[in-house]
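> Sharing a model prediction with you, sequence too.
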Amino acid sequence: ALFKRCRLSELKRGAFVKTDWGNMRPSWHLQTTAMAMKYLGENFDVHISSRELLFPHHENENAIAAALTGKPLANCWIHAERVLGEDPGLRALREKGIAPRELRFWLMSVHYRKPAVFAWDRILEARRSLRRLDDCVARLMNVHGGEPCPELDQLIYDLRQGLRRGMDDDLNTPAILAALFQAVRSINGFLARGAMDERGAGRLLSAFQDIDAVLGILDFRQKSDAAEAVLELIAAREKARSAGDFELADRLRAQLLAAGVRVQDRCPVGRKRSA
């Protein structure tokens, strides 16, 4: 479909074009193709959407683009399954203190071709798993002294190959995460035995950073920087409570919770902090 006869509401808004066939409006397929080509060019690399839009929407968009330019609209079309189960919405996730990277980790723990079933316990499990990765990164950032790691080159090779194999296997993000956790188990063992020096830790951190350039889930902030940011949030929350701005105080509480800090108010002033 290229044009559809406009409705009365569209006539009132002026959202129509006068044609030999009457007052018409561009179809959704024509609109989306036009927007994509305006901002992304006549041909772009990746088009991502939900699987149920494959037919007829994306087939029509691609046909319109091909008729106009002789080229496909996108070189690669990725159609993901839907998220099933409870649908809390982004506001509820934010109010619960769920950090964006925690949600991202959970989504990547399921292959995009399979439905992801939302449940709060699964989000909390993703948080715990992510903390295991964060703890390993933090330990590597604080390596001082120690002996050289005897399997450093193999560890780095396995990490990078895990990313390549997963990306080449139809964006198999669960396999990439599995390779990460396998490396973390090995690294933690070497750290526990003192078989890791600063040079080796630096090379591993560099490998983690390269992988995270794709995944976007790890936290490489120095602990001192993170602690300073937490103190600033606590101070801002105290100021908001003193001013009676409890909506802002609740939002700051959610940010603290996302950083792993729980604030319990025992009285109108003062606080009790627990990590």
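That came through, no problem.
> drop to CA atoms for contacts and neighbour counts, all remaining ones
Will do.
> centroid residue for the protein?
residue 104 (3.3 Å; C-alpha atoms, centre = their mean).
> Which helix or strand contains it?
helix 100-108 (DSSP states H and E).
> quick one: buried residues of the helix or strand that comes right after that helix?
Using DSSP H and E, the helix or strand that follows helix 100-108 in sequence is strand 116-118. Of the residues in strand 116-118, those buried by neighbour count under the rule 16 or more other C-alpha atoms under 10 Å are 116, 118.
> Next secondary structure element downstream of strand 116-118?
helix 120-141.
> hold the first one in mind and look at this next one:
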Amino acid sequence: MVRISNNILTILNTISFLLSIPIVVVGVWLSRQGATECEHYLEKVFLATGIFLMIISLAGMIGACCRVSWLLWLYLFVMLGLIVLLIFSTIFTLVMINKGAGQSLSGKAYKEYRLGDYSVWLQKRVNNDDENWRRIKSCLQYSKVCERMGTDEASSGRADDLFYSKRLSAIQSGCCKPSDSCNFTYVSPTYWNKTTKALPNTDCALWGNDPNVLCFNCDSCKAGFLDNLKNRWKRVAVSNVVYLVCLIIVYSIGCCALRNNKRDNSWRQ
């Protein structure tokens, strides 16, 4: 007797197993070719994800195809854990992205960002952990996000006006230029002349025209990173809902396949 749920589960896990192979390959490639700390971090993520997906897919595939009930039990237990984890992570994500927004500036197309506007938990992740921010800063520097701002050509003395009319990303606004309150003199998007008077904003003293310094140590850079993270987490929250629905469907199919296994085993006995 053909067991449709077993066949469907076998096909789904075969597909996920095949997808896990390139993920592992990318992880291995990064472990050999990665030159930065950022790439080594991605290496661990790819390897862990690929190996986990490969193992759980094998368990589901063999359990459904070969009627191995204990493997299906293990598969369903892991799937249930993923469903619960996804529910809690989605709720946590929605709570974390509830705070924080860029501040509009008069006469400027871009916004500026303040660290205190964001979730306290997120602030601690970037503000109280020097090692954590060092890794994030390394990734930002390696991505050359500031170099992509380009260099405006002076045109009738209005190069600064061209820059102020640009829509910068949160990271570019926070990390690649000084705060507007510093009142520095514009030379190029990443080169500004400092003023000599004392300024209330502590970020002003941290600014440096060196491409590896800029404002990467500023609170505004951390705030820009959190705003970028917040926007990414919004998309993650939507994706989580889709994944959750898919996992519940697969889990239901797995339960049917396990029931079929029990029936087959009882008939054999």
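All right, it came through fine. Since this is a predicted model, take the numbers as computed values, not measurements.
> TM-score for this pair?
Scored against TM-score structural alignment, normalised by the length of structure 2, the superposed chains reach a TM-score of 0.20; 99 aligned residues with a C-alpha RMSD of 6.6 Å.
> other SSEs contacting the helix holding residue 104 of structure 1?
Judged by 3 or more C-alpha pairs under 8 Å, 6 or more residues apart in numbering; DSSP states H and E, the packing partners of helix 100-108 of structure 1 are helix 120-141.
> Sort out which residues of the next helix or strand after the helix it packs on are buried, please.
Helices and strands here follow DSSP H and E; after helix 120-141 of structure 1, the next one along the chain is helix 152-168. Going by neighbour count (16+ other C-alpha under 10 Å), the buried part of helix 152-168 of structure 1 is 152, 155-156, 158-160, 162-163, 165-166.
> Over to stretch 225-244 of structure 1?
230, 233-234, 237-238, 240-241.
> where exactly do the strands run in structure 2?
For structure 2, applying DSSP state E gives strands covering 103-104, 111-112, 185-188, 191-193.
> most packed of those?
Sort the strands of structure 2 by mean neighbour count, taking mean count of other C-alpha atoms under 10 Å, and strand 111-112 sits at the top with a mean of 22.
> Let me see the ranges of the strands in structure 1.
3-5, 17-19, 22-26, 44-50, 74-80, 83-85, 116-118, 262-264, 272-274.
> Out of the ones you listed, flag the one nearest residue 139 of structure 1.
strand 272-274 (21.3 Å; C-alpha to C-alpha).
> and that closest one, what does it pack onto?
strand 262-264.
> Do I have it right that residue 187 of structure 2 meets residue 193?
Yes: at 7.1 Å, residue 187 of structure 2 and residue 193 qualify as touching, with contact defined as C-alpha atoms under 8 Å.
> Distance of residue 90 of structure 1 relative to residue 103 of structure 1?
10 Å (C-alpha to C-alpha, to the nearest Å).
> Neighbour count for these two, which is higher?
Set residue 90 of structure 1 next to residue 103 and count neighbours by other C-alpha atoms under 10 Å: residue 103 wins out with 19 against 12.
> Go ahead and confirm that one touches residue 123.
Yes: at 6.9 Å, residue 103 of structure 1 and residue 123 qualify as touching, with contact defined as C-alpha under 8 Å.
> Select the longest helix from structure 2.
Longest helix in structure 2, counting residues (DSSP state H): helix 219-268.
> could you say what helices and strands it packs with?
With contacts taken as 3+ C-alpha pairs under 8 Å, 6+ apart, helix 219-268 of structure 2 sits against helix 4-33, helix 37-65, helix 69-96, helix 120-127, helix 170-175.
> Tell me, how many residues neighbour residue 17 of structure 2?
22.
> shouldn't residue 251 of structure 1 be in contact with residue 92?
No: using C-alpha under 8 Å, residue 251 of structure 1 is not in contact with residue 92, being 11.4 Å away.
> the more surrounded of these two?
residue 251 (16 against 11).
> For that one, give its distance to residue 30 of structure 1.
With C-alpha to C-alpha as the criterion, residue 251 of structure 1 and residue 30 of structure 1 are 41 Å apart.
> got it, and residue 13 of structure 1?
From residue 13 of structure 1 over to residue 30 of structure 1 the distance is 19 Å, taken as C-alpha to C-alpha.
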